[in-house]
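In: this is a predicted model, with the sequence first.
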Amino acid sequence: MDVFLFSFICCKLMFFLSESSFASDTITSSQSLSDGRTLVSKEGSFELGFFSPGSSKNRYVGIWYENMPVKTVVWVANRINPINDSSGLLVVNETGNLVLTSQNKSVVWSANLSKEVQTPVVLQLLDSGNLVLRGERDGGSETYLWQSFDYPSDTLLPGMKLGWDFKTGLERRITSWKSSDDPSPGDFI
């Protein structure tokens, strides 16, 4: 094999491996998270990415414990609207909203921010398992534009709250999965 060709192949392989193993806990509005890529919290406790539960072929965005032998999902974004292929893309759009799109760029799920955000926004997976949307300059603050802890799935993590928030009118409750293959809301609340 030609030395140049061998070097070229090795260089491309190293680039591919470094790209696929890159771990970050944040994405900005200029970035996105595609199926096959993940965010990992700073201390490596939690991971966010696309997954298929059980024997299902549907794709969901979720958070799970990073270093567990069996993937234990603790939060699911698009519980009601799965994606049926690997075309999903999680992005912070131009208005600062967190949006999950499918193949034809249709919105499958969004964080539903009530107002347009004027400052640069960052999506960050915290070591608590909380996925937060915050202003880029609010790194040390707990002032969030949106947080997954306000929309629990079927798992109560330390730091989460349950019940009514009388200031915002938000009701926080955990709801069972329909089955081990289907994370849509089940019968138990």
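Out: Looks like it arrived, so ask away. Numbering: from 1, shown residues only.
In: only C-alpha atoms for contact and neighbour calcs from this point on.
Out: OK.
In: burial count for the nearest residue to L125 once chain neighbours are set aside?
Out: Excluding the flanking residues, the one nearest L125 by CA to CA, 6 or more residues apart in numbering is L131, at 4.5 Å. By other CA atoms under 10 Å, 25 other residues sit near L131.
In: would you confirm that L131 contacts Q147?
Out: Yes - using CA atoms under 8 Å, L131 is in contact with Q147, at 5.6 Å.
In: the residue lying closest to T38 once chain neighbours are set aside sits in which helix or strand?
Out: Closest residue in space to T38, ignoring its immediate chain neighbours: G49 at 4.6 Å, by CA to CA, 6+ apart. Applying DSSP states H and E as the criterion places G49 in strand 46-51.
In: go on, F16?
Out: Assigning secondary structure by DSSP H and E places F16 in helix 3-21.
In: what helices or strands is that helix leaning on?
Out: On a contact count with 3 or more CA pairs under 8 Å, 6 or more residues apart in numbering; DSSP states H and E, helix 3-21 meets no helix or strand.
In: the structure to be compared is supplied as follows:
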Amino acid sequence: MNKRFKYASMLVIVVIIGFCAMYINGDIGINKSNIEKDARISQKVPDDWQVAKDTTDTMSAMIFYSESLSNHIFSLYVNRTGFSFGYFFRGGGSLVGVMEGIQEIYIKGYNERAFISMNKQQVSKIEIDNGNSIETIKIENKKPFVIILPVNIGSVTIYDINNNVVESQPQQL
């Protein structure tokens, strides 16, 4: 009985030391369900601001905005490949490209891109043509939006409420 207790205690200590080492090494990130909360705290987003967001297995993107749509803060998180757990903050703030247009943000080393916009162009849909079929994603034309799409998904065309093509502005982080 005494040996079992000794081995169990040693195992618990090793696990705690391993966990601490991973935490100090930056291998433990934010749980998927806590990303918005972390972004609001770390970027000092006012509590009354609304959010538009999208999260995949590898990326999370959010845009926080005031009721008047006059201010915004965006946040990007990534789920690192390899031996790490959770999502890690990669970038954020406010950009003219997000406020006035559609910012298409690529993150080096990841095969997804985030389309982030305050939607001043009144985008109403995004069409994805993969060569075999066309998929349409409806967008509420008076609200900011965030959409994450794979880089190799095919041709992405963005339309406003008058069915005019709206161009995005690519940017790499």
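Out: Yep, it's here. Everything quoted here is computed from the prediction, not taken from an experiment.
In: TM between them?
Out: Once the chains are overlaid, their TM-score stands at 0.28 when taken by TM-score structural alignment, normalised by the length of structure 2; 89 aligned residues with a CA RMSD of 5.8 Å.
In: from the contact counts, what lies against the strand holding G49 of structure 1?
Out: strand 38-40, strand 60-65, strand 121-125.
In: please redo it, this time with the cut-off set to 6 Å
Out: Here strand 46-51 of structure 1 touches strand 38-40, strand 60-65, going by 3 or more CA pairs under 6 Å, 6 or more residues apart in numbering; DSSP states H and E.
In: how many residues are close by F74 of structure 2?
Out: Using other CA under 10 Å: F74 of structure 2 sits among 24 other residues.
In: contacts for the helix or strand hosting it?
Out: Using DSSP H and E, the element containing F74 of structure 2 is strand 72-78. Residues from elsewhere that reach strand 72-78 of structure 2 (CA atoms under 6 Å, 6 or more residues apart in numbering): 58-65, 87-94.
In: buried ones among these?
Out: Buried by 16 or more other CA atoms under 10 Å: 58-65, 87-89, 92, out of the contacts of strand 72-78 of structure 2.
In: in this structure Q50 of structure 2 contacts R40, no?
Out: No - with contact defined as CA atoms under 6 Å, Q50 of structure 2 does not reach R40; the gap is 10.6 Å.
In: biggest helix in structure 2, by residue count?
Out: helix 2-24 (DSSP state H).
In: list the buried ones in it?
Out: Going by neighbour count (16+ other CA under 10 Å), the buried part of helix 2-24 of structure 2 is M22.
In: who touches the helix or strand just after that helix?
Out: Next helix or strand after helix 2-24 of structure 2 toward the C-terminus (DSSP H and E): helix 35-42. Residues outside helix 35-42 of structure 2 that contact it (CA under 6 Å, 6+ apart): none.
In: after helix 35-42 of structure 2 comes which helix or strand?
Out: Later in the chain than helix 35-42 of structure 2, the nearest helix or strand by DSSP H and E is strand 50-55.
In: tell me what that following strand is packed against?
Out: With contacts taken as 3+ CA pairs under 6 Å, 6+ apart, strand 50-55 of structure 2 sits against strand 59-65, strand 145-150.
In: next, format those strands as JSON lines and append distance to V14 of structure 2.
Out: Conversion of these to JSON lines gives the following (distance: least, CA to CA, whole Å):
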{"stretch": "strand 59-65", "distance to V14 of structure 2": "32"}
{"stretch": "strand 145-150", "distance to V14 of structure 2": "39"}
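In: just to revisit the earlier point, heading C-terminal from the helix holding F16 of structure 1, find the next helix or strand.
Out: strand 26-28.
In: after that next one, heading C-terminal, what element do we hit next?
Out: Moving toward the C-terminus from strand 26-28 of structure 1, the next helix or strand (DSSP H and E) is strand 32-34.
In: just checking, what packs against that next one?
Out: Taking 3+ CA pairs under 6 Å, 6+ apart as the contact cut, strand 32-34 of structure 1 packs with strand 89-92.
In: continuing past the strand it packs on, what's the next helix or strand?
Out: strand 98-101.
In: residues making contact with that following strand?
Out: Contacts of strand 98-101 of structure 1 (CA under 6 Å, 6+ apart): 88-92, 107-111.
In: can you pull out the residues in contact with whatever helix or strand comes next after that strand?
Out: Tracing the chain C-terminally past strand 98-101 of structure 1 and defining elements by DSSP H and E, one meets strand 107-110 next. Identification of contacts with strand 107-110 of structure 1 by CA under 6 Å, 6+ apart yields 78, 98-101.
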